[in-house]
Structure formats: structure tokens, C-alpha cells
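S.K.: can't give you the sequence, but here's the structure:
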């Protein structure tokens, strides 16, 4: 089975955070770097990171795709990543969010080696990211718009359970402070 292209979505404005969320320090490194390092520790090749026009200083070693209209929503960022995967002839696309710093490397490896399509079962039972899209879903994802991500595309995907606590995302400064306390224990 061919290794998927990894795409980390990082174009959100971080309004609830007050901006600059992914560049904020989290236990010694930028918050956005954690998800990239999890993919690297999983043995996956660095892929692409979809950023807003401001870029991402933490994305060293990764390809950059710039979403010039990040206010168009998560769907627009996923569509850019899907287009890059489709045009490169990739057979699968592993999608992560940059504001989920606790994503587990071993879990990413398991997900990447699962037959696509596959998704993470979230606490509400619904499929979500991290997710592995097959070529058919990559083509469908190219048409996404607005704030709808991959969820609707993943209705028939195999569901995997991530380790407890690893799906936490950071939306506010308080979320980051709580995460730093957790990491510094």
C-alpha cells in the first residue's frame, strides 16, 4: 500500500484565540509544529501544510499551499490539499488539523496503513479528522467550500478510535494554557 500524502490544515484565522494561534508557544515550540512532528514521528513523509496568506514559520521541511481566502472556511483549505494530491497522482490523502497538538504518532501510522477511506471516530460518534481519503474522496473534496470539512464525505468510511485525550484542539488562550499545564506535568 502506497504511503498517503499528509496534509495539515492551518489556514484558520484563530479569531477566538486573538490571532497567531499556531505560532503561539506551546511547551517550547509553536503550537502548529506539534501535529507536523507527530506525522514525522509516525514515519510519514512530510507533505503539505495549507496556511493563510501569513504563512507558517513552523512548517520547515513541508510544502506550503496558501489559501488566499481562509475566511471561506475549512472546506476551502481541504479543497486545496485535495487538488494538490489529485494533481500529483496520490492514491490517498491523510488530513490533520494543525491545532490538534496531541495527535498520536502511532495512531497516525495505524490510520495511514488502513485501507482508505478511514476516519477517526470522535466522542460524538461521528467521523472526523484525522482522516484518510481515497482517490474518489480526494476528487470529491476538491469541490468543498465553506466551513464544511471532510465529515460529510466520510459517512461510509471505516472508523478508528484514537487514544483518549489526543483529539483535543486549541481554540482559545485558555485552551492553550490548559494544554501547557498538561504537557508540563
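M.R.: On my side now, so go ahead. Just so we're clear, the structure is a prediction, and the values are computed from it rather than from any experiment. Numbering: from 1, shown residues only.
S.K.: hey, let's count contacts and neighbours off CA atoms from now on
M.R.: OK.
S.K.: neighbours of the closest residue to residue 21 other than its chain neighbours, how many?
M.R.: Spatial nearest neighbour of residue 21, chain neighbours left out: residue 14 (5.7 Å); criterion: CA to CA, 6 or more residues apart in numbering. Using other CA atoms under 10 Å, residue 14 is surrounded by 16 other residues.
S.K.: the protein: helices as residue ranges?
M.R.: 33-41, 74-87, 105-112, 135-141, 173-183 (DSSP state H).
S.K.: what's the distance between the longest one and the middle of its chain?
M.R.: What it means is helix 74-87. Helix 74-87 sits 12 Å away from the centroid of its parent chain (CA atoms, centre = their mean, to the nearest Å).
S.K.: repeat that for the shortest one.
M.R.: Relative to its chain's centre, helix 135-141 lies at 16 Å (CA atoms, centre = their mean).
S.K.: and the comparison structure, right after this:
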């Protein structure tokens, strides 16, 4: 295998708009959403997969038990998204040229999407940022090169890397994956529309 891209699946959030229910434990068929996200990341086969836990960490860990994934806990998850990115960066192996950040609440992102985004990064020898787009608008996942890791580790609050990407001089490659790049299940309505449901027990 040539250049590797680590995949960090972020599953630490509190899903506050779902009330007391953690959306990552919602079901798509018989599969919890977090397991679906992990499965797609593993199937893409572009590098090691990491899961960042936070809220309800034990339940999330149980939902992906037995999968070849390294779990890393973000004890500062309540401070927002940036803390999960920082947590992931601390465990990315030295032989990975970058990290693909995949939000675990995006059920329409497939292994094909993850592979295509990773391959665009690999084809450009790891010297670019690659982001998924939905009808031309930036979305997720996004691949961040190792050259940005030190700056990414300084992010704070409930913010991703978008501002940092815009401020850097690193070229950005967009990969169009359609609606999947912008569709998350933040509300019960969005969950239902995506084909998911809240288990009765």
C-alpha cells in the first residue's frame, strides 16, 4: 500500500437537538448509526480508522465492539468540535500523510465517497486539502494534510477547520459527492428522512 490516510470518525457530540437520545445510537436497519459510519470508513481501506468518543462513551464503544478501530476518548467533548479534532490528531500514526475527518452523524456518506476523497489527496501527494462538496458547496468529510496538524491542534470551541483552511495557502481540491456531503441527522425529522429510526428499547 502506498500513501495512507487515517480516518477519524468523530462521535463525541451530545446531539442536543435530539433531547436525551443520542442520535448515533439510532438505527439504520439493524445497525446503529455510529457502526454504519465506522463500517464505511473501514471498507474504504485507505488507512487506519479511529473513533473519537465523548458523550455516552460506553454506549458508543459497545455499538462498535469487535470492529478493527482504535477508540480514543475526548474528555473535553463538551467544549465542541475542535476538541475532538485535537484528540484525533494526537493518535494519528507517523506513516499517515493526513487525516480524513468524518462526522459520525452523516449516514449518506459511503465507502465510495470516502475512498474518492482520500484518493484525491493521495493523487496530489498529500500536499492539498480535500473536501467533499454538495452541489458545489463545501461540506464533509474533509482530508487535512500533516502540514496543518500543528495549527489544527490550536483550534478551540465548536468550530471545524474551515477558517484555518481558508487562511492557509494550501491548495483545496473539491470532490462532489452530492447531498451526502451536507446531510446530517441533527433532528428527529432528519433522521426519519434519511431512513433511520429511534429503537424502542
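M.R.: In hand now; what should we look at? Just so it is clear, the model here is predicted, and its values are computed rather than measured.
S.K.: quick check: TM-score for this pair?
M.R.: Overlay of the two chains. TM-score (TM-score structural alignment, normalised by the length of the first structure): 0.86; 177 aligned residues with a CA RMSD of 1.9 Å.
S.K.: just checking, the residue nearest to residue 21 of the first structure touches residue 169?
M.R.: No. Look at residue 14 of the first structure against residue 169 with CA atoms under 8 Å: they stay out of range, at 11.7 Å.
S.K.: about what we covered before: now tabulate the helices of the first structure in JSON lines and tack on mean neighbour count.
M.R.: As requested, the helices of the first structure are exported to JSON lines (neighbours: other CA atoms under 10 Å):
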{"stretch": "helix 33-41", "mean neighbour count": "21"}
{"stretch": "helix 74-87", "mean neighbour count": "23"}
{"stretch": "helix 105-112", "mean neighbour count": "20"}
{"stretch": "helix 135-141", "mean neighbour count": "19"}
{"stretch": "helix 173-183", "mean neighbour count": "14"}
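S.K.: could you dump the ones you listed into a markdown table and include distance to residue 121 of the first structure?
M.R.: Listed next are these as a markdown table, based on distance: least, CA to CA, whole Å:
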| stretch | distance to residue 121 of the first structure |
| --- | --- |
| helix 33-41 | 18 |
| helix 74-87 | 19 |
| helix 105-112 | 12 |
| helix 135-141 | 18 |
| helix 173-183 | 22 |
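S.K.: quick one, which of the ones you listed is nearest to residue 160 of the first structure?
M.R.: helix 105-112 (7.5 Å; CA to CA).
S.K.: which stretch of the second structure lines up against that closest one?
M.R.: On the basis of TM-score structural alignment, helix 105-112 of the first structure is assigned to residues 111-118 in the second structure.
S.K.: could you do stretch 69-81 of the first structure as well?
M.R.: Alignment of stretch 69-81 of the first structure against the second structure: residues 76-88, by TM-score structural alignment.
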